[in-house]
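Enquirer: Have a look; sequence and predicted model below, questions after that.
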Amino acid sequence: MKTKITFKSIIFSISAAIILFFILFFVILSLLNKKPVAAFYGIPENTQKGITAVLQKTHTRRNKKSLPYEIVILNDTLDLKSAIKNSKKPDILFIYNGRNAEYAASLAAAKKSGFDAQVLNGMTTSVKTTAYSANGKITGVPLLIDNYEIDVNLNAFKNSGVPAVNFWNDIERLAEKTKSASVVPVLFSAGNDEMLINVFGALVES
């Protein structure tokens, strides 16, 4: 049985091929030009601006006209799962540590993404413990940490005979030497016992 090829069928086939070509062309073009999405959840506006400024300087897009990252602010009045569901899926997410961060790290692990463990080299143990890992990959790393600060009463310090405050035993000596002359010879910026432990760990490792 022979199929009769008509002029109309040839035109239709050529038209369909051209349309398919343009569809594929624009799909490929959009994929090549797709920006990675950087999202913020529960991060203060001034911190967002600081991180965004650094992100947008990381590389230059091929067209040299648009910024490399698309920035998304997730609705932090919702739980993270709902916030992500109602928004573009982020490629990188900035968030405070906690349950939401655990959920974000599990999403990254499910996509089999992450950094090599060596990304944590040089960090103190107290910082390393805030990282999330799965399948040998680091799926969440600390970018910003709370300020660990030890304030020393300079007047008490000058009269204490302690030459320097570099180690924990120096702090103990200073406190012992000045306990009768000063009400507060040493002050820690620790809001709770967990932060105090982190201050201690950072000091010991330094």
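Expert: Received, thanks.

Enquirer: Please count neighbours and contacts with C-alpha atoms only from this point.
Expert: OK.

Enquirer: measure stretch 84-104 end to end?
Expert: In stretch 84-104, first residue to last residue: 10 Å (CA to CA, to the nearest Å).

Enquirer: Spatially nearest residue to the spatially most central residue of the chain (excluding sequence neighbours)?
Expert: Residue closest to the mean C-alpha point of the chain, counted by CA atoms, centre = their mean, is F94 at 4.3 Å. Spatial nearest neighbour of F94, chain neighbours left out: F40 (4.9 Å); criterion: CA to CA, 6 or more residues apart in numbering.

Enquirer: helix or strand for that neighbour, which one?
Expert: Applying DSSP states H and E as the criterion places F40 in strand 37-41.

Enquirer: still on that earlier bit, neighbours of the residue nearest to F94, how many?
Expert: By other CA atoms under 10 Å, 23 other residues sit near F40.

Enquirer: Same check on the one 3 residues further on?
Expert: I43 has 16 neighbouring residues, counting by other CA under 10 Å.

Enquirer: ditto for T139
Expert: 24.

Enquirer: distance of E194 from L187?
Expert: When E194 is compared with L187 (using CA to CA), they lie 16 Å apart.

Enquirer: do the same with A202
Expert: Distance of A202 to L187, given as CA to CA: 16 Å.

Enquirer: These two: which is more packed in?
Expert: Neighbours were counted for A202 and for L187 using other CA under 10 Å; A202 has more, 16 against 11.

Enquirer: does the more buried one really touch I145, like I thought?
Expert: No - shown here, A202 and I145 do not form a contact pair, counting by CA atoms under 8 Å, at 11.8 Å.

Enquirer: buried set for the longest helix along the chain?
Expert: Counting by DSSP state H, the longest helix found in the chain is helix 7-32. Judged by neighbour count using 16 or more other CA atoms under 10 Å, helix 7-32 contains no buried positions.

Enquirer: same deal with stretch 199-206?
Expert: Under 16+ other CA under 10 Å, the buried positions of stretch 199-206 are 199-203.

Enquirer: Put together a markdown table for these, with distance to I51 and secondary structure on each row.
Expert: Formatted as a markdown table, the buried residues of stretch 199-206 follow (distance: CA to CA, whole Å; DSSP: H, G, I helix; E, B strand; the rest coil):
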| residue | distance to I51 | secondary structure |
| --- | --- | --- |
| V199 | 25 | helix |
| F200 | 28 | helix |
| G201 | 27 | helix |
| A202 | 24 | helix |
| L203 | 27 | helix |
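
Enquirer: any chance you could map the helices in this protein?
Expert: Going by DSSP H, the chain shows helices at 7-32, 45-55, 80-85, 99-110, 125-128, 154-158, 168-178, 193-205.

Enquirer: Let me have those in JSON lines, adding distance to L67 as columns.
Expert: Below are the helices of the chain laid out as JSON lines (distance: least, CA to CA, whole Å):
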{"stretch": "helix 7-32", "distance to L67": "15"}
{"stretch": "helix 45-55", "distance to L67": "9"}
{"stretch": "helix 80-85", "distance to L67": "22"}
{"stretch": "helix 99-110", "distance to L67": "24"}
{"stretch": "helix 125-128", "distance to L67": "31"}
{"stretch": "helix 154-158", "distance to L67": "48"}
{"stretch": "helix 168-178", "distance to L67": "47"}
{"stretch": "helix 193-205", "distance to L67": "37"}
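
Enquirer: this is the other structure I want to compare:
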Amino acid sequence: MSKQNFFEKYKLFIIGIAGLTIILIANLIFLGNNTATKIAFYQIPENTQKHIEAELLSITEGKVKFHTLNSSKPLSEKEAHKYHMIITYNSRTAINIGPEPVPDNAIKYLPTKIQLSTYQDGKNYALPFLLDHYELALYTTYKTQLGLSDISDFESFKDYLEKIKEAADFPLIAIGSDDNELIGFVSAMAQSIYGVNEYFDICQEFNKAQARGDEIPYRIRVVLDEIKELENLGLLHKNWLNANIKDVIFLMEQHQLGAFVTYLSTQRQIPYVLIKYYNSYLFPQHNSTAFGVIAPEIVALKMESDKNVDLIFEKLISNQVQTNLSKKTMLAPTAAIAESSDIQSDNVRYWCAAANGGPVPDFQKASFIGPDRLHEYADKIREYLK
């Protein structure tokens, strides 16, 4: 029988086998995707996300599928429930998307104040597992040379900056050119002035004002006036609104800077040979008895049941994974006895655990507004401060 006749005779059979093979392969791919735990990242910096992904792959032996969600628009509950887990910052968004309660065996290893930061309606809606922090850094050389005491509150901070003028060309600088840093500075000042309870009310004012394009609310203008006063007194660098991290590094290299304020995550960009001469401090408080710490928390949210999800929650808070994440991301761990990357991150965890208001988000993370609108409002703040 010729090859042509053979093919003609068995054509339908061959086509059928080929079709079944394709269907089988497609089903295997489909089942493979369905058995993988789907984890989505929302608004997490790329480098930090990379390190978290590496740990999750290790925990689950690769049985996960990662997704990066659009950070320029609000995350809806419907969209969030397409995934087994969401990793994002603790915020109003985290509550609104309707996560399932965090397993008790995970949350119990956190200090009480950090536990309470995600506690609502009788449950913990999220598991905080890394902490950033908006903090103050002081140049220890000038502090020692001038014999200055530690800062106890905001008034003593201003007095410290006045004395530092004897040695430093620029007593203090903030990074005003970056929207996130600018909002962090305003948030830290607001929490310092008003205390943690009123701070959350101001977060809502900030959110509504941005959403509607309103003018700056009165209580935020009070905060901005306090910042302007620092500048008028010659304590805050007059061009801080245009400053970036490279400017801070340059002033440090020239030994012209007495102090700076920034996020811990931003501070990690500074070479060790410079930053080793600076000690980090909790942002100084006004005379408020109820204060929190501006420490954005990266949290895990359980959206759908999956056997890997409970394992991930348990392992995320284990000493080994917490230590790994802290060392790789250079952020602070949340578990009470996990090893931190260094004294800076260890201090952040301690401050969050000790403050009566615990860790609180900055204005931007307290309630989501898209980057474009945030930038517009940040420019409105800059215009007011000029």
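Expert: Structure received. Values in this document were obtained by computation on a predicted structure and should not be read as measured data.

Enquirer: related to what we said a few turns ago, let me see the contact set for the residue nearest to the centre of the first structure.
Expert: 38-41, 43 (CA atoms under 8 Å, 6 or more residues apart in numbering).

Enquirer: ok, so what distance separates it from V72 of the first structure?
Expert: 10 Å.

Enquirer: tell me, what's touching the two both at once?
Expert: Common contacts of F94 of the first structure and V72 (CA under 8 Å, 6+ apart): 38-40.

Enquirer: Tell me the one of those nearest S182 of the first structure?
Expert: Nearest to S182 of the first structure among the shared contacts of F94 and V72 of the first structure: F40, at 44.5 Å, using CA to CA.

Enquirer: Let me see the contact set for whatever residue of the second structure lines up with that closest one.
Expert: Matched by TM-score structural alignment, F40 of the first structure corresponds to F41 in the second structure. F41 of the second structure makes contacts with 49, 66-69, 86-88, as judged by CA under 8 Å, 6+ apart.

Enquirer: please redo it, this time with the cut-off set to 10 Å
Expert: Applying CA atoms under 10 Å, 6 or more residues apart in numbering, we find F41 of the second structure in contact with 49, 52-53, 66-71, 85-89, 300.

Enquirer: And for D116 of the first structure?
Expert: Counting by CA under 10 Å, 6+ apart, D116 of the first structure has contacts 133, 136-139.

Enquirer: Against L80 of the first structure, how distant is it?
Expert: Distance from D116 of the first structure to L80 of the first structure, by CA to CA: 25 Å.

Enquirer: same deal with N198 of the first structure?
Expert: N198 of the first structure is 27 Å from L80 of the first structure, by CA to CA.

Enquirer: Ok, S182 of the first structure next?
Expert: In terms of CA to CA, S182 of the first structure sits 48 Å off from L80 of the first structure.

Enquirer: Comparing those two, which residue is more hemmed in?
Expert: L80 (20 against 14).

Enquirer: Does that one touch L107 like I think?
Expert: No - counting by CA atoms under 10 Å, L107 is not a contact partner of L80 of the first structure; they are 11.2 Å apart.

Enquirer: Give the residues shared as contacts by these two.
Expert: Shared contacts of L80 of the first structure and L107 (CA under 10 Å, 6+ apart): A101.

Enquirer: Under the alignment, what does L131 of the second structure map to in the first structure?
Expert: Match for L131 of the second structure (TM-score structural alignment): I145.

Enquirer: show me the contacts for its match.
Expert: By CA under 10 Å, 6+ apart, I145 of the first structure lies in contact with 96-97, 127, 130.

Enquirer: now R173 of the first structure
Expert: Remark: with contacts taken as CA under 10 Å, 6+ apart, R173 of the first structure is in contact with 160-162, 165, 179.

Enquirer: cool, and G62 of the second structure?
Expert: Counted by CA under 10 Å, 6+ apart, G62 of the second structure has contacts 36-37, 53-56.

Enquirer: If any of those residues are buried, put those into a PyMOL selection.
Expert: Here is the PyMOL command that selects the buried residues among the contacts of G62 of the second structure (16+ other CA under 10 Å):
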select buried, resi 36+37+53+55+56
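
Enquirer: Verify the stated contact: T266 of the second structure with I275.
Expert: No - between T266 of the second structure and I275 there is no contact under CA under 10 Å: 11.9 Å.

Enquirer: out of those two, which sits in the more crowded spot?
Expert: A count of neighbours by other CA under 10 Å puts I275 above the other of T266 of the second structure and I275, at 18 against 14.

Enquirer: Can you find the partner of that one in the first structure?
Expert: Per TM-score structural alignment, there is no equivalent position to I275 of the second structure in the first structure.

Enquirer: picking that back up, with neighbour count and distance to D151 of the first structure added, can I get the contacts of I145 of the first structure in JSON lines?
Expert: Below are the contacts of I145 of the first structure laid out as JSON lines (neighbours: other CA atoms under 10 Å; distance: CA to CA, whole Å):
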{"residue": "Y96", "neighbour count": "16", "distance to D151 of the first structure": "26"}
{"residue": "N97", "neighbour count": "15", "distance to D151 of the first structure": "26"}
{"residue": "V127", "neighbour count": "18", "distance to D151 of the first structure": "21"}
{"residue": "T130", "neighbour count": "15", "distance to D151 of the first structure": "25"}
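
Enquirer: Would you mind putting these into a markdown table with distance to E149 of the first structure alongside?
Expert: Below are these laid out as a markdown table (distance: CA to CA, whole Å):
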| residue | distance to E149 of the first structure |
| --- | --- |
| Y96 | 20 |
| N97 | 20 |
| V127 | 15 |
| T130 | 19 |
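
Enquirer: which one of these is nearest D170 of the first structure?
Expert: Of all these, the one with the least separation from D170 of the first structure (CA to CA) is V127, at 23.4 Å.

Enquirer: ok, the closest one to L144 of the first structure distance?
Expert: Relative to L144 of the first structure, and taking CA to CA, V127 of the first structure is found at 10 Å.

Enquirer: Ok, Q48 of the first structure next?
Expert: 12 Å.

Enquirer: These two: which is more packed in?
Expert: Neighbours were counted for Q48 of the first structure and for L144 using other CA under 10 Å; Q48 has more, 17 against 11.

Enquirer: That one contacts I73, doesn't it?
Expert: Yes - Q48 of the first structure sits in contact with I73 when judged by CA under 10 Å, with a separation of 9.0 Å.

Enquirer: shared neighbours of the two, anything?
Expert: Joint contacts of Q48 of the first structure and I73 (CA under 10 Å, 6+ apart) are 39-42, 94.

Enquirer: Identify the farthest-apart pair in those.
Expert: Using CA to CA, the shared contacts of Q48 and I73 of the first structure reach their maximum pairwise distance at A39 and G42, which is 10.1 Å.
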